[in-house]
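1. Here is a sequence with its predicted model. Questions after.
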Amino acid sequence: MSIDRFKAMEVFVRVVELASFSRAATALHLPRGRVTTIVQDLESHLGVRLLHRTTRRLSLTDDGMAYHQRARTMLQEMHELEAMLGHAVVTPAGRLRVDVPASLGRHVIAPALPDFFARYPQVMMELGSSDRPVDLIAEGVDCVIRGGLVHDESLAARRLGELEVATCAAPAYLQRHGMPATLADLDRHRFVNFFSAKTGRVFPFDFRRGDEAHEISRPHWVAANDADTCIAAAVAGMGLMQSPLNGVVRAHLASGRLVPVLPDWNAGTLPMLALYPRNRHLSAKVRVFIDWVAGLLEARQGVAP
């Protein structure tokens, strides 16, 4: 029996990573039956059982554990070698699945897509726009762009820049509740809060000045896990907001729909990061997309939408 051993290794490693034939099939864009057959043919070729299969779960045999460790290392080394030798000549092509913050996708990336496809016409992009956590391997996503720090050691990160964070509110809200002059004045105010879609944690407001640093949490009438929704709620007069000083917030400040609050206090910065699986080959199409987005943000002088 002749099998494509390189392909079989890739399929087997993905099945183990996702602990599921079905999820691996989805990630690899293969029929589930084809994935099952490839793994069975690999076991027949090796003459050992690699996986224990039950109706509820998959687990590695001792032989499977040893094979998985070596196969994953070999695949990584092969991808790195191909990338090193082919970097200068590879034409970015194929399906590219990415996920970006909704506001970035709507206001920066989508309007600039004609430029991207003029440069890379052989790429087919699937653009997800959300602020939720994404399981890159399980969902077959090549990379995500997010604001904030990296808390997942399985992901590699490239820093694309930083966004200044602003504290602001709508004039109508301040007319009702007054303009705070000190941090103590915040006790009588409500915040438009941002919360994590993954944990439900509501993020406090940050205030810094010199050596002073304060985290302040206040009740809210509304909290959201989407940046555009937070901004819209603040413009509607629902409370004080801290938000990256992006194109949308800048436009509202310029028009007077939002006004700065406590401008003598610094609210810090939000790093913008491109994230991708640490142990996966960074393909040409992912590399050029990350470079392109970095260029967009640099052209806007670090302002994402």
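-> Perfect, thanks for sending it. Computed from a prediction, not measured in an experiment: that's the story for all the values here. Numbering: from 1, shown residues only.
2. rest of the way, CA atoms for contacts and neighbours
-> Will do.
3. The closest residue to L262 other than its chain neighbours: which element?
-> Counting by C-alpha to C-alpha, 6 or more residues apart in numbering, A181 is the residue found nearest to L262 once chain neighbours are left out, at 6.4 Å. For A181, there is no helix or strand it lies in under DSSP states H and E.
4. burial of A181, as a residue count?
-> Residues near A181, counting by other C-alpha atoms under 10 Å, number 12.
5. what about it, distance to A284?
-> 51 Å (C-alpha to C-alpha, to the nearest Å).
6. and the residue nearest the centre of the chain, what does it touch?
-> Centroid check for the chain by C-alpha atoms, centre = their mean gives V144 as the closest residue, at 3.3 Å. For V144, the contacting residues are 98-100, 134, 136, 274-276, by C-alpha atoms under 8 Å, 6 or more residues apart in numbering.
7. could you redo the last one with a cut-off of 7 Å?
-> 98-100, 274-276 (C-alpha atoms under 7 Å, 6 or more residues apart in numbering).
8. Tell me if I am right that it is in a strand.
-> Yes. Looking at V144 with DSSP: H, G, I helix; E, B strand; the rest coil, it is inside a strand.
9. Next one for the comparison:
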Amino acid sequence: MDRFDAMQAFARVVETGSFTRAAETLRVNKASVTQQIQQLEAHLRVKLLNRTTRKVAVTADGAAYYERVLRILAELDDAETSLSTARASPRGRLRVDVPSPLARFVLVPALPGFHARHPDIQLDMGVSDRMVDLIGDSVDCVIRAGEITDPSLIARRVGELQFHAYAAPGYLERHGMPEHPGDLENPEHRVVGFLSNRSGRVEPFVMHDGSGEGVTVQGRHRVSLDDGNACLAAGLAGLGVLRLPTYMAHEHVARGELVRVLEAWHGTPQPLYLAYPPNRYVSAKLRAFVDWVVEVVGERLPASTPIHVRSREP
């Protein structure tokens, strides 16, 4: 038994949920994949998969083994791509996790350029605002707004989010134009609440004017959401005043679907970081992705303060 081929076959079966589909992606016959899994189970003396006529399910032992296999296969792939002959054309699978609005408005529209530049990199992009365990979830890197609190991670600041307050024209017709952030506390106004994944609480509006005055507003809300795209949809539906990064609001303001309110005020800027776990070396595919993100995000979300890297940079 070639243990590497067997591990690769096992990982592909888990990911596809099918011996047939796994064989197709590996370009081998189904009997070969079946034999490799059987030999692997015999070697390990554990059952990795439960098979029925309709589906394949991973066992508890199989799930634990799968996570380790992913890391081994990734390290082998990284070892190959780190060679000088491979650096010119990085390849392999890269798992990243990014906030959903950033994916929708910035990264996904720019992906054709990334794939044209790096056709041999398979990008698996998780789109969420959830807290990700980079090691436990086998994620190569994440992009997050706000300070990175885990000191063990290598974090590169790639941009800065500028925030303003917006509302739909229909909302302003019904409730009037707020003149001061404190007006949002009044009974006639509503805000769209953003639920923090870190605290589980609705984040307050923190607004500043040109004089340096700062005002914190909780506001009244009928709906609170934990996803930026959902908050945008709620604002477009006229459910309240919402705080948005300018890159999310730009097109909707241009089309007249949103109006900037409290124009003399702005939200507290948030840094945007790309973070990844420390390793002996950074793979060529991760380096290529980081460089591309810095380029794309830098064009759309330039920072007003100097960009810096905590710990070493890829």
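-> Structure's in. What do you need? Keep in mind the model is a prediction, meaning the values are calculated, not measured.
10. Can you pull the TM-score for these?
-> Once the chains are laid over each other, their TM-score by TM-score structural alignment, normalised by the length of the first structure reads 0.69; 239 aligned residues with a C-alpha RMSD of 3.2 Å.
11. picking that back up, checking the closest residue in space to the residue nearest to the centre of the first structure that isn't next to it in sequence next. Helix, strand or coil?
-> Distance criterion C-alpha to C-alpha, 6+ apart; nearest residue to V144 of the first structure, sequence neighbours excluded, is D99 at 4.7 Å. Classification of D99 of the first structure by three-state DSSP places it in strand.
12. Show me what D99 of the first structure aligns to in the second structure.
-> Mapped onto the second structure by TM-score structural alignment, D99 of the first structure lines up with D97.
13. same question, V141 of the first structure
-> Checking TM-score structural alignment: V141 of the first structure goes with V139.
14. Return the distance of that match relative to K285 of the second structure.
-> With C-alpha to C-alpha as the criterion, V139 of the second structure and K285 of the second structure are 13 Å apart.
15. helix, strand or coil for S138 of the second structure?
-> Once three-state DSSP is applied, S138 of the second structure turns out coil.
16. and it, what is it in contact with?
-> Counting by C-alpha under 7 Å, 6+ apart, S138 of the second structure has no contacts.
17. Also R87 of the second structure?
-> Applying C-alpha under 7 Å, 6+ apart, the residues near R87 of the second structure are 81, 284.
18. Try it again at 6 Å.
-> Listed by C-alpha atoms under 6 Å, 6 or more residues apart in numbering, the contact set of R87 of the second structure reads A284.
19. How much space separates it from V290 of the second structure?
-> Remark: distance between R87 of the second structure and V290 of the second structure (C-alpha to C-alpha) = 14 Å.
20. residues near N50 of the second structure, how many?
-> 11.
21. my read: it touches A60, true?
-> No. N50 of the second structure is not in contact with A60 according to C-alpha atoms under 6 Å; the separation is 10.2 Å.
22. Report the buried residues of the longest helix along the first structure.
-> What stands out as the longest helix in the first structure, according to DSSP state H, is helix 62-86. For helix 62-86 of the first structure, burial by neighbour count (16 or more other C-alpha atoms under 10 Å) applies to 64, 67-68, 71-72, 75-76, 79-80, 83.
23. does E24 of the second structure sit in a helix or strand, and which one?
-> helix 19-26.
24. whereabouts in the first structure does that helix align?
-> Using TM-score structural alignment, helix 19-26 of the second structure pairs with nothing in the first structure.
25. Please list all residues in contact with the nearest residue to R260 of the second structure once chain neighbours are set aside.
-> Excluding its sequence neighbours, the residue lying closest to R260 of the second structure (C-alpha to C-alpha, 6+ apart) is Y166, at 4.4 Å. Residues in contact with Y166 of the second structure (C-alpha under 6 Å, 6+ apart) are 241-242, 259-261.
26. what do you get if the cut-off is 8 Å, keeping everything else the same?
-> Applying C-alpha under 8 Å, 6+ apart, the residues contacting Y166 of the second structure are 235, 241-244, 249, 258-261.
27. picking that back up, with adjacent residues omitted, what lies nearest to the match of V141 of the first structure?
-> R95 (5.1 Å).
28. thinking again about what came up before, burial check on the match of D99 of the first structure, number of neighbours?
-> Counted with other C-alpha under 10 Å, D97 of the second structure comes out at 23.
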